[in-house]
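>>> Quick one: sequence and predicted model below, then my questions.
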Amino acid sequence: MTHGSRAPLRQGDGGPFVRFQVRYYGRLGVPVGIFAACHHLRSAGRLTPADDELFTTVDDWFIARLPYPPFYADGNTIRAVPWFKPGAASLIDALAPLEDLLRRYGVAYDVVRSPDPGTIIYEDDFQIGVLPYVRRPAATSTPAASGPSG
């Protein structure tokens, strides 16, 4: 799906686990997730003040509601990748403003479903953390930081 033209997510469309990811690879060797992509836009100075505030609001909303996986405590040295579980529909719906940010800043992304995204090393009510079966070498630059500004 290019630039967020996602259809409603339905059970059985590729698997129960869902991940929002852009089309460039990051330090984990997998496509960068939606939150990291928005952080890249922010750190590159590409977000307007209003969009920066929007991202902060959405990020804070998730921090207040989504358990913080322990693998993030040390900077994710094990390189785990989070995926939403089927019961996370309200959280998935709350990503809409971030999807809009990616579209407006020209960052293509996909909504990916998988029945088996990797070896599960963490699980809570809303998400799993996995060690992916396949990784690519990490990218040396972030296209979100240098891509179109529109």
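Yep, that arrived.
>>> going forward, measure contacts between C-alpha atoms and count neighbours the same way
OK.
>>> any idea where the strands of the protein begin and end?
Using DSSP state E, the strands of the chain run over 17-25, 31-33, 81-84, 109-114, 119-123, 127-131.
>>> Out of those strands, which gets nearest to residue 46?
Nearest to residue 46, of all those, is strand 17-25, at 16.5 Å by Cα to Cα.
>>> What lies in contact with the closest one?
If you take Cα atoms under 8 Å, 6 or more residues apart in numbering as the criterion, strand 17-25 is touched by 31-34, 37, 82-86, 107-117, 136, 138-139, 142-143.
>>> That strand versus strand 109-114: what angle between them?
Interaxial angle, strand 17-25 versus strand 109-114 (axes from the mean of the first three to the mean of the last three Cα atoms, to 10 degrees): 130 degrees.
>>> Just give me how far strand 17-25 sits from the chain centre.
Distance of strand 17-25 from its chain centroid, counting by Cα atoms, centre = their mean, to the nearest Å, is 6 Å.
>>> Likewise for stretch 126-145?
Centroid displacement of stretch 126-145 relative to its chain, using Cα atoms, centre = their mean, is 10 Å.
>>> Which residues belonging to it are considered buried?
126-132, 142-145 (16 or more other Cα atoms under 10 Å).
>>> alright, now check it against this:
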Amino acid sequence: MAAHTLRDEGDLTSDEHLELREALSWFNEQLFVPRVLERLEHRRAISWFKPAAEDAIRRMWHLKYLLDRHGHHVEVLRTSEPGSVVYEDDWQLIAKPRKGQRFW
């Protein structure tokens, strides 16, 4: 959401604007958004990158730095206990936190 806000409302240079558009396009093209997320009971689900998603993780770090430079703080979270898995593929795992489970 912060990336879209920055794209639409941020004070970006033309190079930064292009960089952001390319990053968002890459994620939209490369990451599958499963239909299971449309279900109301999965509204709290969180998507986590798996270690094998090296390219996606590298690109996400780059996006984080761009957002940070423009005042949009991005917290990086890691866990070995993501909660109840509702979807998984080669790059990502989507899970609902267990009751009372917090990551921040």
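Yes, it's here. Since the structure is predicted, the reported quantities are computational estimates derived from the model, not experimental observations.
>>> quick one on the thing from earlier: of the strands of structure 1, which approaches residue 96 of structure 1 most closely?
Of all those, strand 17-25 comes closest under Cα to Cα, at 10.8 Å.
>>> against structure 2, where does the closest one fall?
Across structure 2, nothing matches strand 17-25 of structure 1 (TM-score structural alignment).
>>> now the angle from that strand to strand 127-131?
Strand 17-25 of structure 1 and strand 127-131 are oriented at 50 degrees to each other (the same axes, to 10 degrees).
>>> before we move on, back to that, got TSV for the buried residues of stretch 126-145 of structure 1, with distance to residue 60 of structure 1 too?
Below are the buried residues of stretch 126-145 of structure 1 laid out as TSV (distance: Cα to Cα, whole Å):
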residue	distance to residue 60 of structure 1
126	17
127	17
128	20
129	20
130	23
131	26
132	27
142	23
143	25
144	21
145	22
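>>> Looking at those, which is nearest residue 77 of structure 1?
Nearest to residue 77 of structure 1 among the buried residues of stretch 126-145 of structure 1 is residue 131, at 11.3 Å by Cα to Cα.
>>> Wait, the closest one touches residue 121, no?
Yes. Using Cα atoms under 8 Å, residue 131 of structure 1 is in contact with residue 121, at 7.0 Å.
>>> joint contacts of the two?
By Cα under 8 Å, 6+ apart, the residues touching both residue 131 of structure 1 and residue 121 are residue 80.
>>> Can you check which of the strands of structure 1 gets nearest to residue 42 of structure 1?
Among these, strand 31-33 comes nearest to residue 42 of structure 1, with 14.4 Å by Cα to Cα.
>>> where's the closest one relative to the chain centroid, distance-wise?
6 Å.
>>> what sits up against it?
Outside strand 31-33 of structure 1, the residues within contact range by Cα under 8 Å, 6+ apart are 19-26.
>>> cool, and stretch 42-58 of structure 1?
By Cα under 8 Å, 6+ apart, the residues outside stretch 42-58 of structure 1 that reach it are 38, 41, 94-95, 97-98, 101, 145-146, 149.
>>> and what of stretch 32-42 of structure 2?
43, 45, 86-87, 96.
>>> now the end-to-end length of that stretch.
The first and last residues of stretch 32-42 of structure 2 sit 16 Å apart, counting by Cα to Cα, to the nearest Å.
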